[in-house]
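Trainee: model the structure of this input:
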Amino acid sequence: MVFAPEKSSQTIQKLYPNFKIIVLDDDFNTFEHVSTCLLTYIPGMSEDRAWELTNQVHFEGQSIVWVGPQEQAELYHQ
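Mentor: Next up is the predicted model:
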């Protein structure tokens, strides 16, 4: 006689992975333009934080400017 395994009553919740919006340095966009875009498109972005991130992009070559769910990341990327 073969028995089917019992169904587990435990539910394992897995979070969706976070996605990152990364701004890369280039020779075309000005500091002001990058900072303005961050203020315009990233929710909750302060002017001071936008300038910090803009400087990081310039001096380090890139900066993670936002982390969160995929759908929102796709909107901010556009």
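Trainee: please count neighbours and contacts with C-alpha atoms only from this point.
Mentor: OK.
Trainee: name the residues that touch the lengthiest helix in the chain?
Mentor: For the chain, the helix that runs over the most residues, judged by DSSP state H, is helix 47-60. Defining contact as C-alpha atoms under 8 Å, 6 or more residues apart in numbering, one finds that helix 47-60 is touched by 23, 24, 25, 31, 34, 35, 36, 38, 39, 62, 63, 65.
Trainee: let's have those in a markdown table, adding neighbour count and secondary structure.
Mentor: Shown next, in a markdown table, are the contacts of helix 47-60 (neighbours: other C-alpha atoms under 10 Å; DSSP: H, G, I helix; E, B strand; the rest coil):
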| residue | neighbour count | secondary structure |
| --- | --- | --- |
| 23 | 20 | strand |
| 24 | 14 | strand |
| 25 | 18 | coil |
| 31 | 14 | helix |
| 34 | 19 | helix |
| 35 | 21 | helix |
| 36 | 15 | helix |
| 38 | 24 | helix |
| 39 | 18 | helix |
| 62 | 17 | strand |
| 63 | 20 | strand |
| 65 | 17 | strand |
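Trainee: and for comparison, fold this next one:
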Amino acid sequence: MAAPATAPGTTTTRVRQPYPHFRVIVLDDDVNTFQHVADCLLKYIPGMTGDRAWDLTNQVHFEGAATVWSGPQEQAELYHEQLRREGLTMAPLEAV
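Mentor: Next up, the predicted model:
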């Protein structure tokens, strides 16, 4: 049996691409209180501390938005949906 023909001097290389990361972004609104936003971040974002939640909540308020988590798409979708269900105003998931 003959081997498949390849052009002389060509090689096939695979370049592994890292999985894309996605950012979960909370937007400022006139509905949610500081306390509610901070409580939601503490409840749903892994590793969130009280101080970090308040820093992000202030960033949402004063800058209009804050990236509250970044990572693999499946987890980003989960955190995005959980925060949205709590009534937070969310930006669409954004690939990094």
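Trainee: ok so, going back, closest to residue 77 of structure 1 out of the contacts of helix 47-60 of structure 1?
Mentor: Distance to residue 77 of structure 1, by C-alpha to C-alpha, is smallest for residue 23 among the contacts of helix 47-60 of structure 1, at 9.5 Å.
Trainee: name the nearest residue to the aligned partner of that closest one in structure 2, sequence neighbours excluded.
Mentor: With TM-score structural alignment as the criterion, residue 23 of structure 1 lines up with residue 26 in structure 2. Leaving aside its sequence neighbours, residue 26 of structure 2 sits nearest to residue 90 (C-alpha to C-alpha, 6 or more residues apart in numbering; 4.7 Å).
Trainee: check contacts around the one you found.
Mentor: Taking C-alpha under 8 Å, 6+ apart, one finds 24, 25, 26, 27, 80, 83, 84 in contact with residue 90 of structure 2.
Trainee: can you show me the strands along structure 2?
Mentor: 21-27, 65-72, 89-90, 94-95 (DSSP state E).
Trainee: a markdown table for the ones you listed, including distance to residue 13 of structure 2?
Mentor: What follows is the strands of structure 2, written out as a markdown table (distance: least, C-alpha to C-alpha, whole Å):
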| stretch | distance to residue 13 of structure 2 |
| --- | --- |
| strand 21-27 | 24 |
| strand 65-72 | 25 |
| strand 89-90 | 40 |
| strand 94-95 | 26 |
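Trainee: quick one: which of those is nearest residue 11 of structure 2?
Mentor: Each of the strands of structure 2 has some distance to residue 11 of structure 2 by C-alpha to C-alpha; the shortest is strand 21-27, at 30.4 Å.
Trainee: from residue 55 of structure 2, how far off is residue 28 of structure 2?
Mentor: Applying C-alpha to C-alpha, to the nearest Å, the value for residue 28 of structure 2 to residue 55 of structure 2 is 14 Å.
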